[in-house]
Each structure stands twice: as structure tokens, then as C-alpha cells.
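Q: sequence below, structure please.
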Amino acid sequence: MIDLKAARANRAEWRAALARKGAADAFDALLAADERWRALVPRVDDLRSRTKLKGKPTPEQLEQLQTLKEQLRAAEEELAAAEAARDEALASVPNPPHPSAPDGDSEDDAVELHRVGEPPALAEVREATEIGRFELERAARVSGSRFGYMVGDTALLALAVYRFAIDHVARAGFTPVLPPVLVREEAMVGTGFFPTEKSNIYELEADGLFLTGTSEVALAAMHMGEILDEAELPLRYCGFSTCFRREAGAAGKDTRGMFRVHQFNKVEMFVFIDPRESWAEHERMVALEEELLDKLGLPYRVVNVAAGDLGAPAAKKIDIEAWFPSQQRYREVTSCSNTTDFQARRLGIRMRGAGGLEPPHTLNGTVVTDRAVLALLENFQGEVPDVLRPYGAPQRVES
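A: The predicted structure is shown next:
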């Protein structure tokens, strides 16, 4: 959540920033709810003080005390309702974007920073599912649309990519983690995926649990409610998990193949860090993502995502898009976000330093997903980069 005290002190600045995310009205609603709550606090405090009598009360004082207690009960109920309304409004306000995030509200408004590598000149362009073995029709019979099997060499290639990615970031100081993929609602709310992304999340209603769309949720919530010592930071984790997304609102988008599916695997970086070091860490994480794609030999471009296209938690996000020959365009394969103190505040995570307690910053960055496998198949048409051979990848993928 945002720092409400700071937002009160600089209303115009915060409103202007949040307007870039389309959240000016939500911010106005928060301030109105906050003012209603704050106006009630002195009245409740006054009534509480008046109910405290010294010495033995007279009959008249007892009668007056009874009236005061009834007024206090009503005022406390009104205050509790106002507080709940303020907290609900606060949960709906996203993290304001960083000034360096460009204006705009769609992927077309992202600003390209640079490109690396040249798209391959292919005599014949084949889509990934025409090269590797993906059982889509059988998966549809088993699970429905937007699911698929990876089989044989294709599965070995995918497993090699994940293990290669884990080693890549582990050498950079990230601790590997196999996190749970089912979490409670407080983890989804705390990371900022609820309420805005709730339509994209699978729910197990009978158990009060939700399937995560990224291991970011479980990694962030691992320290929920804790006080971290400044000397412990940064904490760098690398999670590998299967992820689930309903893809609500994606009707008609990427319906062919395995590009946009309900279930996929992902290697994810997550960092808890001193706020004064988070922007340098963001650049470091993006560099690690680029290094991995360089080692794989994939052509790609790096873009700065527009403010209105950022998720609720992110202040800034850098996407890396690999070239997909079958689509003749660059598509997102990794991303890296600085969520500043937004998630830490919602999750009740604080760090203890020389200046006392304050929320740390958190960052997340995708290292690889199944899309990296698709990009490899398409750009090399079945040939496999040498760097993946030690991890069990075949020399060539055959369908």
C-alpha cells in the first residue's frame, strides 16, 4: 500500500503521479475516506475521556455516564466503519509510477531502450509447435483450451532451460527456492494482486486458497509480518514453480500454440533490499536477464513499460522481448519490476536499521518462462544452444 502520511502531505504530487496509472479517482476516494475517519477520531477520544470519572460518582453522574457510554458505543461503531472504508480504499490505490516510466496505458506505449542481436534469416519459418512436440489436442481433451503437453526432446529442452536459468542467478547470489503454489488470500492482497488481478486467479474456495500466477507471491509472503535486520539485507531469492493464470480478458489473443496458456513454468528472482539501494538492484537484475538471453543467443529488445500498463504494485517495469520469427515481432519473455515499499507495507514487513523501523523495498524479475523455450525453437528451428547441453538438453529437438 502507499504511504498514506506522505500522500496527505503532498496531495497534488501524489494525485498527478497516480493519474498516470488511471488512479486519480481512487486516490480522491481514499483521501475522502481518510478525512471522514480522521474527523471521527477526536470525538471518540473526547467521549472516552469523559467516561473516566475520579472518585465515587453521584447518581446524577451515573446517569450522565450511562448516556455517554451509549454515545461512545455509537461513535466507536461509526469510527470502525469509517476505518474499514478507509482501509478498503487504501487497498485499491496502486503504487505510483516512477518518473522515468513513460506515459501511456498500453504495450504500444512502451519505450524501446535498445536492441541486441539480429533476427535470423530463415529459409522456412516454422512455429514452435511445428518444431517441438506439443500435445495440444490431447491436452484440450484432458484440461480444456490453453493447456498443452511438452513431450520428449521438448520436455528435456525446457528442463535444461530452467536449470540453466537457476544456475545463472544462483551464481549472482540468489538462493534457490521451491515455493508453494497455493497461498491464502492475505498473500494475494499483500503482494497487490488482489483486488485488481482477482479475475485472473484460480480459487479453491473450499480450502480458502489460491493458485499463484507467479512465485513472486509466495516469495514475498515468506517474510510476511516479520522484522528484518538491516544487516541481513539484501535477501535474494530465486523461485521455480508452476504458475496458473485464468487469462481473463484474453479472448482472441494468442489462441494458437503455447504462447498464452493457463499453466506454465517460471524461474523468478525476488529481492528484499534497503530502499536506498533498490534502483541499483533493479538495473542489476535487468542486466542478469540480458546476460542470460545473450548466452542463449536470442535476439531481443529492452523496453520501459508505460505507466498505465504497469500492474498495481510496480513503480517501474523493464520488459525484455525476444524475437519470434513466426509472429515477425518481439514478444515479452522476461520482465523486472521495482515495487518500492508497496508490497512490504501491505505484508507488514519492516527492516530495523539505525534510523528505526521502515519497510524495505521489494523487486521481482522473471528469468525465464516456457516462452523462452518457444523462442529457442523458433529462432534456431530445432537446433539447441551449446550452453544447454550440460543440463541435459538434446543436440537437436525432434518432434
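Q: use CA for all of it now, contacts and neighbours both
A: OK.
Q: which residue ranges form the helices in the stretch 201-350 of the chain?
A: 216-221, 278-296, 342-347 (DSSP state H, counting those that start in this stretch).
Q: could you also give me the structure for this second sequence? I'd like to compare it with the first:
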Amino acid sequence: MIDLALLRDEPELVRRSQIARGNAPDTVDAAIESDRSRRTALTAFEELRAEQNAFGKLVAKAPKEEKAALVAQAKQLADRVKQAQQDAGAAAEAAASALERIENVIIDGVPAGGEENFVELRRVGDIPTYDFEPRDHLELGELLGAIDMERGAKVSGARFYFLKGIGARLEIALMNLALDKALANGFTPMIVPTLVRPEIMQGTGFLGEHADEVYRLEAQDMYLVGTSEVPLAGYHKDEIVDLDAGALRYAGWSTCYRSEAGSYGKDTRGIIRVHQFNKLEMFVYTTPEAAEAEHDRLVALQEEMLTALGLSYRVIDVAAGDLGSSAARKFDIEAWVPTQGAFRELTSTSNCTTYQARRLDVRYRPEASPDAQGEKVKTANVATLNGTLATTRWIVALLETHQQADGSVMVPEVLRPYLGGLEVLRPLGWVADADTAQDAADEGAE
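A: Model prediction:
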């Protein structure tokens, strides 16, 4: 949920955020009123309970001849307390429901509107051109023996696939390159659970309007994660973390699962939009004051990765209506996909401010002010951020960008150490020229 003090003190700010996201502004009025009703009901219950406690002491001290009448009064009071408790509980549930409709308050400067209303911040790299008809990533993957969609569908259904041979090696190389980048920048590597409890999924904000995109195991009441952001956000649930030495930075490597609800007919060819993929996700706990600078830092790391891989890309400031409930600001990086003639998302990084931490009760102790004079410092909610550092979809842009006329693919220099020095990915059965083919035939005859 959002900060209740912000809702009460600056309702217009919250209302503007809701409007920018495309939400009804009266959700703010409903949340304020439900919060007020909750507090009123709770106060009434607590006052009656205090009265009941005081009356109980009076009954205990009363003379024997007065006890019967007092006991009867005590029973009537107990009934009123019970009803007040039920009213307070109902008011709390109603308030929680109303507050759930208030998404994280966006940061100043986030563009209003929906998916198409993003703002392009910059482009990096030249759009690749070819003197041949470029193949798409699936055709290249099949030529290389790297991607098998047909058997993926046979085994698991549509939008599943096998990465095999050089395809499997390429993904592992990407992930290891990203892991080394994370390690060099102070991230702690994590292999995370991919099944989480409902309160963790709920706490990160993934069970709102997009809940149908999340896989649920009903018998176990568990959820499959669509990103390691979820378990990493829950890692410090109900804890007071120590930020005295700086931010806590984690790099979570996991398989991710997404039902892709509502995407019928979209990107059905290849591995752009699939139900299962691997990802290395950066996740940061920091102070609210440092969150925006940390956000820029995560974007810079992503750009370093894509530049090193020789990909052309653009950075966009995602519009408010496309942020998701948790993010106060999100930057996407989209790489050029030649056969689509378009930029497609490869990374996303979000500043969730204190929204997730408030729901998961993750706090820290701010530094005491100089005039605190030894007073115990109250805790405050941390800010959380997340960002992709590598994922399966990157293979799409890599294969298409670095393809050659004969169906081979040049390996970016930065990836070669992770592929045993391999410089070129060759189609299955490939031979360089006629002389090489003859030499191969002669060797086979010997």
C-alpha cells in the first residue's frame, strides 16, 4: 500500500498519480473515507474495551449483593465490545480493499498515459543494415541447431521450446557474463526459490490487475515467480536491515514463468514471448533518498551490457499507465530486432520507492539527526529497485544483429571467453568452401 500519511496529507498528489496511470480519481476519495471509517471503528472498539476492563475491576471489588446486577451489565458491555470488534474488522477489510486500488505514487516527470505514451530518452548504436535478406532468430536458431520450438510444443505446449547445443551454451554464456558484471559492481549472487507463498507475491504487487499472468499451484497455495524480484523482495520480509554501509544489492538467477494471459496471437513465432525463460535480476534495498540515483546506476549497468554485446538500443521512460502497480518509475531498454524493423524490450528497471517494503514490512534505521541527543531512532521503510541484467530474450537480438549471409552468427568479443573462444556460430553441416569440402571428403575416405 502507499504511505497513509501521504494519502491523508497530500490527496491531490495521489489523485494526480492515479489520473496519470489511467485510474479513476475517485479511488482516492474512497480510500480516504475507508481509512477514516477504519480509524473511527478502531477507536470505538478500543474505547469500549477500555471501558470493559475498567468495569471488570469494578465488578471484582463490588459487594456480593451488587454483583448480580453488575455481572448483567458486564455481559451487555461484552456484547457491545464483541460487536465493535467485528465492526472494526469489517472496516479494516474494507479499507484494505480500497487502499489496494491505489497504486504507487509516480515520480515527478513520469509521462502520463498508456503503453504508447512512453518518452524516448536516447538511442545508442547504429541500426544494422545487410546486403542480404536477413533471417529471423528462429530460422537462424534452427540452422544453428540452437532452438527447437516443435519439440518444445510437443512436450509442454505452445510457447515452450528447447535450447540445445550452441543455443544452451549461448544462454549460459550470457548469464555468466551478466553475473560477472554484477559481481564486479558489488552484487551478491543468489539462486532463489521459484515458488513463493501468496503473501510474498501479494507484497510485491503482482496479484493486482495482472494476477491472471501468474501461475498458481492451487493444491499447495503457492505461486510460480515471473521474476526473481519476487523472492528477493521477500528475502528481508519483517526485518530491519542494516544500510549503514550502503545499499544491499542482490543478483538473483532463476527460471521464470509467465502465463502471458491476454497475449493471444502476439509474438507466437520464436522465443520472444514464452511461458518459461531464465533471467539474472538485480534487486536493491536502499534508502528512499538514494533510490533515484540507484535507479540510474542500474540502467547504466544494463547499457554497458548491451553496448558490449554490440546491440543497437534505445532507452525509454515508461508511461504511468504501463508501470504496473509497484513501480513509481520504470526505464525500459529496447534493442533493435532487424527482421521486425522495430525496437523490442530486452531490459526493464523499476524504482518501487517504499511501496513493496511497506507491504512486506522491510525497514531500516535512518541516521539520527545531530540534535537527537541519544534518542532512539525510529525505523522507516526502505526503497526497493529491480532491473534485468540478462535474460533468454536477448538471444533474439544477438542472433539477428550479428548474422551473416550464410546463416552463421558472429560472436561478440565479450562473449567469446564464455564459449571456449568460439568466434562464429556455424550452421549445422556448414563447410567454408569447395576446397574445405573436398578436404573433409578426403578425410572421410581415409
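Q: overall similarity of the pair, as a TM-score.
A: Once superposed, chain against chain, the TM-score is 0.96 (TM-score structural alignment, normalised by the length of the first structure); 398 aligned residues with a C-alpha RMSD of 1.4 Å.
Q: circling back to that earlier point, to residue 47 of the first structure, which of the helices of the stretch 201-350 of the first structure lies closest?
A: helix 342-347 (31.6 Å; C-alpha to C-alpha).
Q: list the buried residues for the next helix or strand after the closest one?
A: With elements assigned by DSSP states H and E, the helix or strand that comes after helix 342-347 of the first structure is strand 350-353. The neighbour-count check on strand 350-353 of the first structure (16 or more other C-alpha atoms under 10 Å) flags 350, 351, 352 as buried.
Q: distance from strand 350-353 of the first structure to the middle of the chain?
A: 22 Å (C-alpha atoms, centre = their mean, to the nearest Å).
Q: same for it, what does it pack against?
A: strand 227-229, strand 356-358 (3 or more C-alpha pairs under 8 Å, 6 or more residues apart in numbering; DSSP states H and E).
Q: mean shift between the helix or strand just after the last one and the second structure?
A: This points to strand 356-358 of the first structure. Next along the chain after strand 356-358 of the first structure, taking DSSP H and E as the criterion, comes strand 361-369. For strand 361-369 of the first structure, the mean distance to aligned residues of the second structure following superposition is 0.7 Å (mean C-alpha distance after the TM-score superposition for the first structure).
Q: what angle do strand 361-369 of the first structure and helix 278-296 make?
A: 10 degrees (axes from the mean of the first three to the mean of the last three C-alpha atoms, to 10 degrees).
Q: in the second structure, what residues pair with strand 361-369 of the first structure?
A: Using TM-score structural alignment, strand 361-369 of the first structure lines up with residues 383-391 of the second structure.
Q: quick one: the most far-flung residue of the second structure relative to its centre from residue 71 of the second structure, how far?
A: The C-alpha centroid of the second structure is most remote from residue 65, which lies 67.4 Å away (C-alpha atoms, centre = their mean). Counting by C-alpha to C-alpha, to the nearest Å, the gap between residue 65 of the second structure and residue 71 of the second structure amounts to 11 Å.
Q: please apply the same query to residue 219 of the second structure.
A: Distance of residue 219 of the second structure to residue 71 of the second structure, computed by C-alpha to C-alpha: 48 Å.
Q: tell me which of these two has more neighbours.
A: residue 71 (15 against 6; other C-alpha atoms under 10 Å).
Q: counterpart of that one in the first structure?
A: By TM-score structural alignment, residue 71 of the second structure lines up with residue 62.
Q: what residues sit buried inside the host helix or strand of that match?
A: Element membership of residue 62 of the first structure, judged by DSSP H and E, is helix 59-91. Neighbour counts over helix 59-91 of the first structure (16+ other C-alpha under 10 Å) mark 65, 68, 72, 75-76, 78-79, 82-83, 85-86, 89-91 as buried.
Q: show me where the stretch 101-250 of the second structure has its helices.
A: Using DSSP H, counting those that start in this stretch, helices in the stretch 101-250 of the second structure cover 137-143, 149-156, 166-184, 198-204, 229-234.
Q: mean neighbour count for those - can I get that in JSON lines?
A: As requested, the helices of the stretch 101-250 of the second structure are exported to JSON lines (neighbours: other C-alpha atoms under 10 Å):
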{"stretch": "helix 137-143", "mean neighbour count": "21"}
{"stretch": "helix 149-156", "mean neighbour count": "14"}
{"stretch": "helix 166-184", "mean neighbour count": "18"}
{"stretch": "helix 198-204", "mean neighbour count": "20"}
{"stretch": "helix 229-234", "mean neighbour count": "25"}
